[in-house]
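Q: Here's my sequence, what's the structure:
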Amino acid sequence: MGAIVVSNLGKAYRQYPTRWSRLAEWVLPGNRPRHKLKWVLREISFTVAPGEAVGLIGINGAGKSTLLKLITGTTQPTTGSVFMEGRVAALLELGMGFHPDFTGRQNAVMAGQLLGMTVEEIHALMPDIEAFAEIGDYMDQPVRVYSSGMQMRVAFAVATARRPDILIVDEALSVGDAYFQHKSFERIRAFRRQGTTLLLVSHDKQAIQSVCDRAMLLDGGRLAMEGPPEQIMDYYNALIAERENATVRLNTTGEGKVQTVSGTGEATVADIALLDEHGERVEVVDVGAPVTLRVTVRASAPIPRMVLGYMIKNRLGQPMYGTNTHLKALPLDDVAAGEEVVYRFAFPMNLGAGSYSVATAIVSTDTHLVNNYEWRDLALVFTVVNMRRPHFEGSAWLDPTVDIQRP
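A: All right, here's what the predicted structure looks like:
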């Protein structure tokens, strides 16, 4: 079993005012420093327990790649330490260490040796590596003729040819095609079931929420937040929309979940309810039952153009369905301050049994990145149960009619 312990980790680079300052610092007497330290990471501490899967997120430049290089030992820290227990496989920069003039097979042998495998082990595993990479005759072609996706296929196939105790994956998987991404994540899930510890860096919300037990948000070189993946991803998305923390708020609901609310507050959801066919509020709904999502929006300032959207998410925070009044060609113009607008969205609850939540967004277009009046996660929580339908698997009720013909 593998574990990762990061203690007070920090990384700083020296910045010199001129190109001669570095030489002067080395050769002139007195040892007077002639540089400033540029801190990329500061005071990072966390533990990944054996068998745990942790997602690391943050905007570009937050320090994610530097942190992974410190953890894997390709860069030395300025402060702090990293302790890892077990066999480690890391997939960082795409094709890192691959030589463009060598073939994929030759590079696979060298990459395997860097991971601690013997040449005999690599040759024994080569049929599995080729089968997983699925690049055919290109395996014996120079890597310089590979696409970025082909490089990623070979690199991932080699790194995961043996189940590691610790698997560290950077954004490299994002360049692959959809088929290979599904195939790769299925292998990651299989490793997890066998006890592999996972540290995953990704901007893919569904990947983080479906694979990871916990998520960490890196912001400005510091560990800003950690917690359940859905909570961290909601906060991260709110930060992206706002570009500053001033209007992002965290509220604890009655059920103990942390709700992320962001926006200017010029319009807000005053009430939200799920109604049955009789117009009564419900928290439990039968599969396929007709329901109405009623949302009351109150404007506290004049809104030139107002759009309301909602997203239904499952218990992992993965989107089930979402739409808005812009997509429905029903935006409202010139909403006055103090005005209340009641929206009703009627639909059959064609979801599988489980727990779901509704997120709402009040914006001016089809995105919350332009005018974000309010974004509210966990605005409503409800449960779907199956009381009248035949048993089925999955998150959607798509009952078919079946026609069978026999000769």
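Q: use CA for all of it now, contacts and neighbours both
A: Fine.
Q: I'd assumed Asp140 was in contact with Asp101.
A: No. If you go by CA atoms under 8 Å, Asp101 and Asp140 don't touch, sitting 11.1 Å apart.
Q: you'd agree Asn372 is up against Ser364?
A: Yes. In this structure Asn372 lies within contact range of Ser364 using CA under 8 Å: 7.5 Å.
Q: where along the stretch 51-200 of the chain do the helices fall?
A: 64-72, 104-114, 119-133, 148-159, 178-193 (DSSP state H, counting those that start in this stretch).
Q: Looking at these, which is nearest to Ile168?
A: helix 64-72 (8.0 Å; CA to CA).
Q: Distance of the closest residue to Gly322 other than its chain neighbours relative to Val154?
A: Leaving out its chain neighbours, the residue that sits closest to Gly322 by CA to CA, 6 or more residues apart in numbering is Met311, at 4.1 Å. Counting by CA to CA, to the nearest Å, the separation of Met311 from Val154 is 37 Å.
Q: before we move on, what about Val6?
A: 30 Å.
Q: Any idea how far stretch 231-247 is from the middle of the chain?
A: 14 Å (CA atoms, centre = their mean, to the nearest Å).
Q: Any buried residues in that stretch, and which?
A: Residues Gln231, Ile232, Met233, Asp234, Tyr235, Tyr236, Asn237, Ala238, Leu239, Ala241, Glu242 are the ones in stretch 231-247 that count as buried (16 or more other CA atoms under 10 Å).
Q: Second chain to compare with the first, below:
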Amino acid sequence: MSSELAVSVKDLSKVFHIYDSPRARLLQMLLGSRKQFYREFWALRDINFDVKRGETVGIVGHNGSGKSTLLQVISGTLSASAGSVVTNGKVAALLELGSGFNPEFTGRENVILYGQILGMSREEIEEKYPAIVEFSEIESFIDQPLKTYSSGMYVRLAFSVAIHVNPDILIVDEALSVGDALFQAKCMAVLKKLMDRGTTLLFVSHDPGAVKALCNRAVLLDHGNMLACGATDDVIEAYYSTYVRKKQRVISNDDLVRPQSVELDSELTDGADDFQQRASFQRIRNGRASFVNVQLLDDEERITRQVTYGDTVTLRMVVSVEEDLPMLAFGYHLRDKNGFDVAYSDTGLEDAHLIDLRAGEVYTVDWTFRTQLRAGDYSISAVASVPIDLGIGQVDTCDHVPIAVQFNVSRGIYLPLHGAVHFENKVRTRVLSKAAV
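A: Reported below is the predicted structural model:
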């Protein structure tokens, strides 16, 4: 294994034996390999990827995809059925809630126990004990049995011990979602400090925003198979695509979308071929309505890819309706070069859904806004959908284009912007007292 690698996973597979009854398990023990009384469940199949030192890799996938099993094999709490996992350095793992803890022991006793499991000596634990308790913020309960703790208190204590191990490789499996908002923010700040220090992080989360914020790369699992491994934004889009494909009908993206019966003005089709080429990446369509073109226009309605801070632009979506629809909603995500969501809007927020549409109709949807963004490269994703139950976020995705528009923002003559975006502010100052002359 190269010294540049922190983790190397080669042809990794993990199978579990599922018995339908205790009797079947007993018969298997008695008869051994002469007869099989179990069903095989492959939690992982032929997983291959490497993680470099100091890299942060997110593991994403739907429930049952094998994420937790993968991390358990990497951390050494489960053995592989086939293939290999090699780690280079001290590993600390924060797995499912309560892993490595004894609920009958006090918090103090569990700090010692868990610290030793993670490879700390008794002297190291005693030296770091005050800092561990202080970070966990549960000092008043530290001598109470863990079985009296809430789930949030469990996580506080486990995370505090794990980060004070000073690991070379830190594995975090969704555990931080249990803590309150303040503690989660505190944990994120610590994780970023560890990353800056060169700690390798393997991170499982169902929150795409957290994965994008923390991770250089990501791995997508589905039913134990690795579907994608690469840039975080690309993998998150693939993750979203697999979810939509499981929930609704999806058609092939081979053919370009053209309006059925309406001739469009040339300004609406300007750049349409380039749009269709960009749109092919991770595009999801169901054939009910499709984007013909998406353009970014300046204040003179010319297509632009270069914008100066403060300019007013229009995001124009041209959509063709392929079948009669009671309602059609639209939205967009504006993302920075790392794929992190900077701004979002939809026609529900703007009270602008299209109602009672007929097959063959073509519409434009214009979004006009000032680009008060930090200088850099940006992209915009576009989505058209039929609302089903917005209370639970259920929609029928007609067309989702992860990269509909790409553009650059320059600072121009303005002062540098130190945040991602500038809000409009009303600033008022008052003199409460003046110095005597």
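Q: Can you tell me what the residue nearest to Gly322 of structure 1 aligns to in structure 2?
A: Under the alignment (TM-score structural alignment), Met311 of structure 1 maps onto His333 of structure 2.
Q: Equivalent analysis for Val211 of structure 1, please.
A: Using TM-score structural alignment, Val211 of structure 1 pairs with Leu214 in structure 2.
Q: swap in Met110 of structure 1?
A: In structure 2, Met110 of structure 1 lands on Leu113 (TM-score structural alignment).
Q: Its match touches Phe101, doesn't it?
A: Yes. Counting by CA under 8 Å, Leu113 of structure 2 touches Phe101, with 7.4 Å between them.
Q: Would you map the helices across the stretch 201-350 of structure 1?
A: Along the stretch 201-350 of structure 1, the stretches classed as helices by DSSP H, counting those that start in this stretch are 205-211, 229-242.
Q: Quick check: the gap between the match of Met311 of structure 1 and Leu417 of structure 2.
A: Separation of His333 of structure 2 from Leu417 of structure 2 (CA to CA): 21 Å.
Q: Neighbour count for these two, which is higher?
A: Higher neighbour count among His333 of structure 2 and Leu417: His333, with 20 against 14, using other CA atoms under 10 Å.
Q: still on that earlier bit, please identify which of Val6 and Val154 of structure 1 sits among more neighbours.
A: Neighbour totals were compared for Val6 of structure 1 and Val154, and Val154 leads with 24 against 19 (other CA under 10 Å).
Q: quick one on the thing from earlier: in the buried residues of stretch 231-247 of structure 1, find the pair that's most separated.
A: Using CA to CA, the buried residues of stretch 231-247 of structure 1 reach their maximum pairwise distance at Gln231 and Glu242, which is 16.7 Å.
Q: Just give me the longest strand of structure 2.
A: The longest strand of structure 2 (DSSP state E) is strand 394-410.
Q: got the angle for it vs helix 232-247?
A: 160 degrees (axes from the mean of the first three to the mean of the last three CA atoms, to 10 degrees).
Q: Spatially nearest residue to the aligned residue in structure 1 for Cys229 of structure 2 (excluding sequence neighbours)?
A: With TM-score structural alignment defining the correspondence, Cys229 of structure 2 maps onto Glu226 in structure 1. Distance criterion CA to CA, 6+ apart; nearest residue to Glu226 of structure 1, sequence neighbours excluded, is Met216 at 4.2 Å.
Q: Distance of the residue sitting nearest the centre point of structure 2 relative to Thr397 of structure 2?
A: For structure 2, the residue sitting closest to the mean C-alpha position, by CA atoms, centre = their mean, is Pro208 at 1.8 Å. Computed with CA to CA, the distance linking Pro208 of structure 2 and Thr397 of structure 2 is 19 Å.
Q: cool, and Ser151 of structure 2?
A: Counting by CA to CA, the gap from Ser151 of structure 2 to Thr397 of structure 2 is 36 Å.
Q: Report the buried residues of stretch 8-17 of structure 2.
A: Here stretch 8-17 of structure 2 shows Ser8, Val9, Lys10, Leu12, Ser13, Lys14, Val15 as buried, counting by 16+ other CA under 10 Å.
Q: neighbours of the counterpart of Arg189 of structure 1 in structure 2, just the number please.
A: Arg189 of structure 1 maps onto Lys192 in structure 2 when the alignment is built from TM-score structural alignment. By other CA under 10 Å, the residues close to Lys192 of structure 2 number 16.
Q: is it true that Lys192 of structure 2 touches Ala210?
A: No. In this structure, Lys192 of structure 2 is not within contact of Ala210 by CA under 8 Å, at 11.7 Å.
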